[in-house]
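*Asks:* sequence isn't available, so here's the structure alone:
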């Protein structure tokens, strides 16, 4: 049998996706049911219980394939990055959508009427996808229900040009393992979320990002001095289990557990601290 990355492979000993038949061993196989994220933001857990570690978050409107529905938990594979895990069934909605718009601000509210004085009935994070059914003054009506301030949405096909500028808007967001929104974010989540707003699909975890994003810069000695004349805005700096984004030739933007938030600091300072206390030396620099 083939070896697959368990993070991205819907296969357990008792159940696996039908498309893996003949490639993995399982008691039964399921074709999967097309669903979508109906909640504003949904935590994907490692096990079907709320105290299980969070692997990542899925955003409103994202496609999901449901392979098992048991005791309020769905075993799923996410459509955007293929991550596999458990979602609360209350976070899911039937079927998929063809989104017309996407949230372009860190967070926005859904109102029951096109009036900001009404108490919100929900909230949507940056990158959430929706179907707009009409316009009411300064608000856009959602096909599901409710209204969102029009300036907080952009057409789905419209993308930002600078992913670093997106990441910069998330400065000071608290660090959250598995997080991918302004309520909490981790290092690889910051990279993935920011790139998505420019139309670039990125893997979820740092090792996969290092393997798949951009071009490896040819450094004779990655432990040696990193010349400011060499680095550019948007370069990704990798450590084992960590990633940051260069804002310019010297400044690093990253979500990290030392500050427990997204910060901007000199790369030299971050590099020295990380080398001494946590992830060791820089392992790669990738240029997009």
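*Replies:* That came through fine. Quick caveat, the model's predicted, so the values are computed rather than measured.

*Asks:* please count neighbours and contacts with C-alpha atoms only from this point.
*Replies:* Noted.

*Asks:* distance of the nearest residue to residue 146 once chain neighbours are set aside from residue 141?
*Replies:* In space, residue 146 comes closest to residue 112 once its chain neighbours are excluded; the distance is 4.7 Å by C-alpha to C-alpha, 6 or more residues apart in numbering. From residue 112 across to residue 141, the span is 10 Å (C-alpha to C-alpha, to the nearest Å).

*Asks:* quick check: neighbours shared by those two?
*Replies:* Common contact partners of residue 112 and residue 141 (C-alpha atoms under 8 Å, 6 or more residues apart in numbering): residue 147.

*Asks:* neighbour count for these two, which is higher?
*Replies:* Neighbour tally, residue 112 and residue 141, criterion other C-alpha atoms under 10 Å: the higher count belongs to residue 141, 23 against 17.

*Asks:* off-centre distance for the one helix or strand that one maps to?
*Replies:* In this assignment (DSSP states H and E), residue 141 forms part of strand 139-142. Between the centre of strand 139-142 and the centre of its chain there are 25 Å (C-alpha atoms, centre = their mean, to the nearest Å).

*Asks:* dropping in the other structure now:
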């Protein structure tokens, strides 16, 4: 089945108030294993996450996407007119099928009219994951979230790299095990660079330069950028020391099927 809501909650149990595991965005394909009390047990094809989704946000008819959403969130309107009522709120990475054009507006099947500046063809990718992450600054922290209305630390890094054509696993331990290459001397002055990932057990952030970390975190309750040293000191006081850092070569990994997804 395919997501037809702006996003759907993927929950740990088939209850409307169950804890959020992740979110699936408009256009994502979900493999359905069973249905129960208005929920479906699914596996997200994009990152293999499993959970329960309300059937009301899904459709059996699969649309072939042509474009992706490039803003943290945007509106799909009832007509090609910014004064018309919005029908859906779409998030960055959502995939839509454009079926008509009128001026600067694009009609997206089963969604509505979206301004063309908030869309890109599927083969047009961002070059810099850190720039994508910066679009989320100020977005509220949400455990399990990966939409423009709220996201967690790995939702931020996953969304940022996927916009550049590199698919990361959903959890921080898997990102630490599988994403790019370890940076052995990452604590040395100047060793880190823009786009590097710094990890703690259960947490991750992306560097915007050698000294600043952007991360969705519960301290700020938002995606925020701060000096890496400040983050290390605070997180070490309340939780733990960093576990390491990794560097992803976007140009070489873009468009490849990641090993974590194939089991290789």
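*Replies:* Perfect, thanks for sending it. None of the values given here were measured: they were computed from a predicted structure.

*Asks:* and the TM-score between them?
*Replies:* Put the two chains on top of each other and the TM-score (TM-score structural alignment, normalised by the length of the second structure) is 0.91; 248 aligned residues with a C-alpha RMSD of 1.1 Å.

*Asks:* residues touching the aligned partner of the residue nearest to residue 146 of the first structure in the second structure, list them.
*Replies:* Here residue 112 of the first structure is matched to residue 78 in the second structure, going by TM-score structural alignment. Residue 78 of the second structure makes contact with 84-87, 112-113 under the criterion C-alpha under 8 Å, 6+ apart.

*Asks:* could you flag which of those residues are buried?
*Replies:* Neighbour-count burial (16 or more other C-alpha atoms under 10 Å) is assigned, among those, to 86-87, 112-113.

*Asks:* how about the strands in the stretch 101-250 of the second structure?
*Replies:* In the stretch 101-250 of the second structure, the strands defined using DSSP state E, counting those that start in this stretch lie at 105-108, 112-115, 119-121, 146-147, 150-151, 181-182, 197-200, 203-209, 212-217, 222-227, 244-247.

*Asks:* of all those strands, which lies closest to residue 7 of the second structure?
*Replies:* Nearest of those to residue 7 of the second structure, taken as C-alpha to C-alpha: strand 146-147 at 7.4 Å.

*Asks:* corresponding residues in the first structure for that closest one?
*Replies:* The aligned range for strand 146-147 of the second structure is 180-181, by TM-score structural alignment.

*Asks:* how close does that stretch sit to the second structure?
*Replies:* On superposition with the second structure, the mean distance recorded for stretch 180-181 of the first structure (mean C-alpha distance after the TM-score superposition for the first structure) is 0.9 Å.

*Asks:* and that stretch, how far out from the chain's middle?
*Replies:* Offset of stretch 180-181 of the first structure from its chain centre (C-alpha atoms, centre = their mean): 6 Å.

*Asks:* now what about it, what contacts it?
*Replies:* Residues contacting stretch 180-181 of the first structure (C-alpha under 8 Å, 6+ apart): 56-58, 106, 125-126, 186, 189-190, 193.

*Asks:* which residues are in contact with residue 166 of the first structure?
*Replies:* Here residue 166 of the first structure is in contact with 194, 197 (criterion: C-alpha under 8 Å, 6+ apart).

*Asks:* what's the match for it in the second structure?
*Replies:* Correspondence of residue 166 of the first structure to the second structure, assessed by TM-score structural alignment: residue 132.

*Asks:* could you measure from that match over to residue 160 of the second structure?
*Replies:* Applying C-alpha to C-alpha, the value for residue 132 of the second structure to residue 160 of the second structure is 5 Å.

*Asks:* and what of residue 227 of the second structure?
*Replies:* Residue 227 of the second structure sits at a distance of 20 Å from residue 160 of the second structure (criterion: C-alpha to C-alpha).

*Asks:* and for residue 230 of the second structure?
*Replies:* 23 Å.

*Asks:* so between those two, which is more surrounded?
*Replies:* Shown here are residue 230 of the second structure and residue 160; by other C-alpha under 10 Å, residue 160 has more neighbours (28 against 13).

*Asks:* my guess is that one contacts residue 127, does it?
*Replies:* No. If you go by C-alpha atoms under 8 Å, residue 160 of the second structure and residue 127 don't touch, sitting 10.3 Å apart.

*Asks:* what range in the first structure does stretch 216-234 of the second structure sit on?
*Replies:* So stretch 216-234 of the second structure sits over residues 255-273 in the first structure, by TM-score structural alignment.

*Asks:* ends of that stretch, how far apart?
*Replies:* 14 Å.

*Asks:* centre of the chain to it, how far?
*Replies:* Between the centre of stretch 255-273 of the first structure and the centre of its chain there are 20 Å (C-alpha atoms, centre = their mean).

*Asks:* can you report how many residues neighbour the equivalent of residue 90 of the first structure over in the second structure?
*Replies:* Mapped onto the second structure by TM-score structural alignment, residue 90 of the first structure lines up with residue 56. Per other C-alpha under 10 Å, the neighbour tally for residue 56 of the second structure reads 13.

*Asks:* before we move on, what about the one 4 residues further on?
*Replies:* Neighbouring residues of residue 60 of the second structure were enumerated by other C-alpha under 10 Å; the total is 11.

*Asks:* now residue 176 of the first structure
*Replies:* If you count neighbours by other C-alpha under 10 Å, residue 176 of the first structure ends up with 22.

*Asks:* likewise the one 3 residues further on?
*Replies:* In terms of burial, residue 179 of the first structure registers 24 neighbours under the definition other C-alpha under 10 Å.

*Asks:* now it: how far from residue 193 of the first structure?
*Replies:* In terms of C-alpha to C-alpha, residue 179 of the first structure sits 10 Å off from residue 193 of the first structure.

*Asks:* name the residues of stretch 130-150 of the second structure that come out as buried.
*Replies:* Neighbour-count burial for stretch 130-150 of the second structure flags 130, 132-137, 139-150 (criterion: 16+ other C-alpha under 10 Å).

*Asks:* typed the wrong thing, it's stretch 201-218 of the first structure
*Replies:* Quick answer for stretch 201-218 of the first structure (16+ other C-alpha under 10 Å): 202-207, 209-210, 213.

*Asks:* in the second structure, what stretch matches that stretch?
*Replies:* Alignment of stretch 201-218 of the first structure against the second structure: residues 167-184, by TM-score structural alignment.

*Asks:* before we move on, what about stretch 44-56 of the first structure?
*Replies:* Under TM-score structural alignment, the match for stretch 44-56 of the first structure is residues 10-22.

*Asks:* in the matching stretch, which residues are buried?
*Replies:* Going by 16+ other C-alpha under 10 Å, stretch 10-22 of the second structure has these buried residues: 10-14, 20-22.

*Asks:* perfect, that will be all.
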